[in-house]
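Trainee: my questions are about this predicted structure, shown below with the sequence.
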Amino acid sequence: MRSAMTSAPAAAASPARPARGALTVVTYVLFAVMLGGTAPTPIYAIYAHRLHLAPPAISVVFAAYAAGILLALLLFGGVSDYAGRRITLGTACAVSVASSTVFALFPVLPGLLAGRLLSGVSVGLCTGAATAYFAELHPDRTRAALIASVTNMAGLGVGPLLSGFLVQYLPHPTAVPYLALITLQLPGLLLVRLPEPVADRRLRIRPQRLRVPASTRRPFTAAAVAVFAAFALLGLLAALTGDFLTDGLHDSSHLLVGAVVFSAFGAAGAVQLLVVRLRPSTGSVLGMVAIPVGVALLVLALAAHSLPLFLTGALVGGSGAGAAFKSGLAMVVAAASKQQAGEAASGYFFAAYLGLTLPVIGVAVLVTRSSLLTAAGCFAGVIAVLSAVSVACTVRLDRVG
């Protein structure tokens, strides 16, 4: 995430007012790439049925997405600072198209793993470059970061809703959603008409170090635990909602799967707009109170076979995840010096995407060895402990500060 935190080159001073046309194009490109991050969610049940995949296999396919993001962040996190914003975003679009093509042409386990890995790489490339581009196109860096964050969550939310609708009502469910994603990438060609803020362009790959600066270790601990829990909840819903609805609530609607995931990510994006005026520590604590409440509601919904309760849990938990994510990042970056902000942010995102993978795989394994309710209860217990640790660390920071 170095490119998201570095200043624009001297030759690319921020304009006096937003370059609305360029902002619109970059916002759309980020949104379209993020769609691919969660679009396969309603299709997992079809893959599981056709390929005889157990929940652990589905969770590993989902985890390949996070692995792709981490790979892109670690190897190419700052590449747009040297190669240029446009070419990096264009490459992200091309990799996203390649991901959808692999999914459509090779609906077998190796194809699913390759498609998810490519999807993660495209997201990792796009988020850093787009965030940096927003900061150069908009005079208010805080608002630019908010645009990037909300667009990110909006894309992740709309992706499963779109594919759920297409799978539910159109033929060829393992191909049509990906053809739609490819089509939605076409406006990315407008990138060639945008100004390029990086004046001295050259290809230079500098792996991002994963080191937490000493000055940020206390706030980093509180924020990293929070974002791990937040992304664990979002990852669980994105990977296993189909299993929860089918086995726990006896509803196999693909559109409903998409609607549940949309609710969680949509709430996460909307809440970021509401907590923008709160102190980061306050927003983080609120988020870490809401997340375990949301998870508890999900567990109660499975026990009671209640869809309204399940949707409520997704909304409450998603809201908490959005608040924790935005507030935690603000805490980490504010505590770091300007020269260390990139390292601190990279460590923060590393914690986030570990949360997106490890708990999901753990729950999927538990599902095969115990009941769905037991696995969900264990997950709720872990989230409760993580939330308590994060709140305690954050409150202690406020008292010391």
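Mentor: Right, received. Where do you want to start?

Trainee: please make it C-alpha for all contacts and neighbour counts, starting now.
Mentor: Will do.

Trainee: show me what the helix or strand P359 falls within packs onto, helices and strands only.
Mentor: Element membership for P359, per DSSP states H and E: helix 341-369. Applying 3 or more C-alpha pairs under 8 Å, 6 or more residues apart in numbering; DSSP states H and E, one finds that helix 341-369 contacts helix 2-5, helix 55-76, helix 217-243, helix 307-335, helix 372-400.

Trainee: how about TSV for the ones you listed, with distance to A364 and mean neighbour count added?
Mentor: As requested, these are exported to TSV (distance: least, C-alpha to C-alpha, whole Å; neighbours: other C-alpha atoms under 10 Å):
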stretch	distance to A364	mean neighbour count
helix 2-5	33	25
helix 55-76	5	23
helix 217-243	8	26
helix 307-335	18	25
helix 372-400	8	18
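
Trainee: nearest to A175, out of those?
Mentor: Evaluated over those, closeness to A175 peaks at helix 55-76, with 17.4 Å, by C-alpha to C-alpha.

Trainee: who touches the closest one?
Mentor: With contact meaning C-alpha atoms under 8 Å, 6 or more residues apart in numbering, helix 55-76 is reached by 1, 37, 44, 48, 112-114, 116-125, 128, 205-209, 239-240, 243, 346, 350, 353-354, 356-357, 360-361, 364-365, 367-368.

Trainee: which among those end up buried?
Mentor: Buried by 16 or more other C-alpha atoms under 10 Å: 1, 37, 44, 48, 112-114, 116-125, 128, 205, 207-208, 239-240, 243, 346, 350, 353-354, 356-357, 360-361, 364-365, 367, out of the contacts of helix 55-76.

Trainee: what about L203, which SS state?
Mentor: coil (DSSP: H, G, I helix; E, B strand; the rest coil).

Trainee: distance of the nearest residue in space to it that is not next to it in sequence relative to A32?
Mentor: Nearest residue to L203, sequence neighbours excluded (C-alpha to C-alpha, 6 or more residues apart in numbering): A83, at 4.9 Å. To A32, A83 is 22 Å away according to C-alpha to C-alpha, to the nearest Å.

Trainee: hold the first one in mind and look at this next one:
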Amino acid sequence: MAALLPVGARFWTAAAVVVVALWSSGAPALVYPVYEQDWGLTPAVITGIFAVYPVVLVVVLVIFGGISDYIGRRLTMLAGLGSIALGVLIFAIAPDAAWLFIGRIFQGIGVGLALSPAGAALVEYSRSVSRASSVNTLATAVGLTIATVLGGALVQYAPWPRELTFWVLLAVTVALAAAVYFLPRNDRSAAPGARWRPRPIRVPRALRGVVTAASLGAATSFAVGAVLISLGAQLIKDVLHTDNALVAGVVLAISAMVGGVVSIAARRLAPRTAVASGAITGAFAIALLVVSANLSSLLLFIVTSVIFGASYGMLFLGSLGLINRYAQPDHRAGTLSVVYLVAYLGQGTVAIGLGLLATALGLAPALSIVCPVLIGLALAAAAAAIFFGRPRREAPSADALSAASSIGR
């Protein structure tokens, strides 16, 4: 039998899976203009390619959300990384737009399979729930930052702007899969003898309020992120009059980078406090976003990105913290899947809706319609965290379960 990774390396390997999943999700963003120029793609085709990803990911989460609780974290992460690698390879060799749809389908399958078990593994390999939540949030920020900054640099200054970013990501994904292979094999959390079958994800009754608060918090962060990316690309083009992909990537990475810093600084906040604070901050950032769009002010957009980054860091940290603290091991991955499911539904709905409205009415009028809805979502997340951010009957926390297990040994 192959030697297993040391405990510390297992934790960071699981974090790297989150990084690669988010890197994969954002990798095509800065290559889309190259496809548009080289292949003459219309905005409708680009929007369709974008929309395929969250749709597929949501389907995977609905059907396979809790599968790692039954077959193990390691095997599920390997399956996810394999699908991500296949999707990235298809992007690297794609001769036309039809291949991009296929590649995006495999990326959606891979990320849908990999994210929840990686998040659950972070808790199981960690000494603390707060550390696992903080590192998970940081890993999402790092993945998005790599996708935009490294992707922008490769597109702008390296050869093969359509392909190289995907070859680099493919190499990293394969190397990471090799590390995941050496994680523990017996890492399922369902009861002995329990078998997986396709069925709706079940959330224990006592945790439904907690999961609602966590899901609304994550959905707010993902939905506003989708708007920022859409608006950011347009502002960079209109205000700076530049098509420089690296400049675009750095500007788009601001909120992710700030979110990563805040996730470390705020790791000792109670999860419900983090969600409520992040949601209220996010509502302010959304209002500021409308002003920056109407003024076409890049400086104001950057300020908005910084404020939203702080909001994102607290929202996602608190959302993960709620699940990691209260969900018991035998349904932790499935419960995390519910949070990701709602988050990606929100992201996909907002991105597609904003795109359709912007095409029909223009960007500023579209934001005037979408942003009040997002402010309502943010305030709902804050209210849910305040009123429902604890289980009905106090469930044993992951830290308490770990301590009890240690005493038993």
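Mentor: Good, I have the coordinates. All values derive from a computational prediction rather than experimental measurement.

Trainee: what does A223 of the second structure align to in the first structure?
Mentor: Using TM-score structural alignment, the partner of A223 of the second structure in the first structure is A232.

Trainee: and R162 of the second structure, by the same measure?
Mentor: In the first structure, R162 of the second structure lands on T174 (TM-score structural alignment).

Trainee: secondary structure element holding the closest residue in space to that match that isn't next to it in sequence?
Mentor: Spatial nearest neighbour of T174 of the first structure, excluding adjacent residues (C-alpha to C-alpha, 6+ apart): A104 at 6.2 Å. Here A104 of the first structure is covered by helix 85-105, with elements defined by DSSP H and E.

Trainee: what does that helix contact?
Mentor: The contact list for helix 85-105 of the first structure (C-alpha under 8 Å, 6+ apart) reads 29, 33, 36, 79-80, 111-112, 114-119, 121-123, 125-126, 129-130, 132-133, 174-176, 178-179, 181-182, 185, 188-189, 191-192, 194, 196-198.

Trainee: on that earlier part again, more neighbours: A83 and A32 of the first structure, which one.
Mentor: Taking other C-alpha atoms under 10 Å, A83 of the first structure and A32 do not tie; A32 has more neighbours (29 against 18).

Trainee: look up how far G258 of the first structure lies from the more buried one.
Mentor: Counting by C-alpha to C-alpha, the gap from A32 of the first structure to G258 of the first structure is 17 Å.

Trainee: now swap in L35 of the first structure and tell me
Mentor: Here L35 of the first structure is placed at a distance of 12 Å from G258 of the first structure (C-alpha to C-alpha).

Trainee: identify the contacts common to the two.
Mentor: Shared contacts of L35 of the first structure and G258 (C-alpha under 8 Å, 6+ apart): G159, P160.

Trainee: counterpart of the helix or strand that P110 of the first structure is a member of in the second structure, which residues?
Mentor: P110 of the first structure is located in helix 109-137, with elements delineated by DSSP H and E. Alignment of helix 109-137 of the first structure against the second structure: residues 97-125, by TM-score structural alignment.

Trainee: from I46 of the first structure, how far out is L105 of the first structure?
Mentor: Applying C-alpha to C-alpha, the value for L105 of the first structure to I46 of the first structure is 15 Å.

Trainee: pipe the helices and strands packed on helix 341-369 of the first structure into TSV and attach distance to L300 of the first structure per row.
Mentor: Output for these, formatted as TSV (distance: least, C-alpha to C-alpha, whole Å):
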stretch	distance to L300 of the first structure
helix 2-5	40
helix 55-76	21
helix 217-243	15
helix 307-335	8
helix 372-400	9
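
Trainee: closest one to V271 of the first structure among these?
Mentor: Comparing these against V271 of the first structure with C-alpha to C-alpha, the closest turns out to be helix 307-335 (5.7 Å).

Trainee: mean shift between the closest one and the second structure?
Mentor: Comparison of helix 307-335 of the first structure with the second structure after fitting gives an average deviation of 2.6 Å (mean C-alpha distance after the TM-score superposition for the first structure).

Trainee: for that helix, packing partners?
Mentor: Applying 3+ C-alpha pairs under 8 Å, 6+ apart, we find helix 307-335 of the first structure packed against helix 217-243, helix 254-274, helix 280-304, helix 341-369.

Trainee: would you pull up how far it lies from the middle of the chain?
Mentor: Mean-position distance between helix 307-335 of the first structure and its chain equals 12 Å (C-alpha atoms, centre = their mean, to the nearest Å).

Trainee: so A366 of the second structure touches I352, yeah?
Mentor: No - between A366 of the second structure and I352 there is no contact under C-alpha atoms under 8 Å: 11.6 Å.

Trainee: wait, what's in contact with F308 of the second structure?
Mentor: Residues near F308 of the second structure by C-alpha under 8 Å, 6+ apart: S255, G259, T281, G282, A285, I286.

Trainee: of these, which stay in contact in the first structure?
Mentor: Of the contacts of F308 of the second structure, the ones still in contact in the first structure (both residues aligned by TM-score structural alignment, their matches' C-alpha atoms under 8 Å) are S255, T281, G282, A285, I286.

Trainee: burial count for the counterpart of the second one in the first structure?
Mentor: Think T281 of the second structure. Superposed on the first structure with TM-score structural alignment, T281 of the second structure falls opposite A290. Number of residues near A290 of the first structure (other C-alpha under 10 Å) recorded here: 23.

Trainee: cross-check the contact I'm expecting between A290 of the first structure and G320.
Mentor: Yes - look at A290 of the first structure against G320 with C-alpha under 8 Å: they come within range, at 4.7 Å.
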